[in-house]
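# Structure of the sequence below:
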Amino acid sequence: MERYEAIGAIETFGLVFVLEAADAMCKAADVEVLGYENVASGYISVIVKGDVAACKAAVEAGVQAVANMGAEVYSSVVIASPHIDLSKIVSRYALENLLPSGEEVK
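The predicted structure follows:
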C-alpha cells in the first residue's frame, strides 16, 4: 500500500447510515473509499483516502449526512500523513479483501 497524504474515517451504527456517510463523503470531495469494517454490535466504519483538505471536507460532509438522518456519529478522524505501518490495519478492511475471489473493485 502506498503512503497516502491523508485518511479519514467515520464510525456510526447501521449500514444505512454508513452508506449515506460514504456517499456524502465521495460527493463532497475527491476521496476514494478504501474499505469498511462491520463489527458484530452493528457499529460500522468507513475509511477514505485523499489529500488532507479532501479528507477533512469528506469527513465533515459524512458527519453532517448522518446527523441529517437523525443518527449519531460515534467517532470520526482525519489523519494527515499517516505512518506507513497503518497500512497493516487499513489493508485488512480494504474492499479488495472483502470481495469474492477474482472480483475487482470498480
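
# hey, let's count contacts and neighbours off CA atoms from now on
Noted.

# burial of the residue nearest to Phe13 when sequence neighbours are not counted, as a residue count?
Counting by C-alpha to C-alpha, 6 or more residues apart in numbering, Phe13 lies nearest to Tyr43, which is 4.4 Å off, once chain neighbours are set aside. Applying other C-alpha atoms under 10 Å, we find 16 residues neighbouring Tyr43.

# Second chain to compare with the first, below:
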Amino acid sequence: MAQQALGIIEVKGLVALVEASDAALKAADLQMVGWSKIGSGLVTGFFTGDVASLKAGIDAAADAASQVGQVSAVHVIPRPHDELEGLVEL
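Sure thing, here's the model as predicted:
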C-alpha cells in the first residue's frame, strides 16, 4: 500500500456511501478497496490511487454524498505506512 495514496470518506448511511463511491470511481482513476460499517449508521469507504486522483475522487464523492446524506469526514493520506494496512480492513 505504500506505493499508492489512501483516500477515506465516512458518511451516514449506506445509500450515501454507494452514491459517494459511484461518484469517486467515475471522477478519477482510483480503486475502491473496501468499506467498513462503523456503527450508528456511519460507514467508511477506502480508496487507493495516486494523490491527485484521490483528491479529485474524494472531493466528487463528498459532493455527491452530501446530496443524499451527511458526510462526516474525508481524508487523503499521501504515503501511508505499510503497517496501516493491518489497521483498516482492506
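
# What does the superposition give as a TM-score?
After superposition, the two chains reach a TM-score (TM-score structural alignment, normalised by the length of the second structure) of 0.92; 90 aligned residues with a C-alpha RMSD of 1.1 Å.

# quick revisit: who touches the residue nearest to Phe13 of the first structure in this structure?
When contacts are counted by C-alpha atoms under 8 Å, 6 or more residues apart in numbering, Tyr43 of the first structure touches 11-14.

# quick one: the biggest strand by length in the second structure to the first structure mean distance?
Identified as the longest strand of the second structure according to DSSP state E is strand 30-39. Compared with the first structure after the fit, strand 30-39 of the second structure shows a mean deviation of 0.9 Å (mean C-alpha distance after the TM-score superposition for the first structure).

# in the first structure, what residues pair with that strand?
Aligned using TM-score structural alignment, strand 30-39 of the second structure spans residues 31-40 in the first structure.

# hang on, the earlier thing: which single one of the contacts of Tyr43 of the first structure is nearest to Val31 of the first structure?
Nearest to Val31 of the first structure among these is Glu11, at 16.9 Å by C-alpha to C-alpha.

# Work out for me the element the spatially closest residue to the closest one that is not a sequence neighbour sits within.
Sequence neighbours aside, Ser45 is the residue nearest to Glu11 of the first structure in space, at 4.1 Å (criterion: C-alpha to C-alpha, 6+ apart). Mapping Ser45 of the first structure onto the secondary structure by DSSP states H and E places it in strand 43-50.
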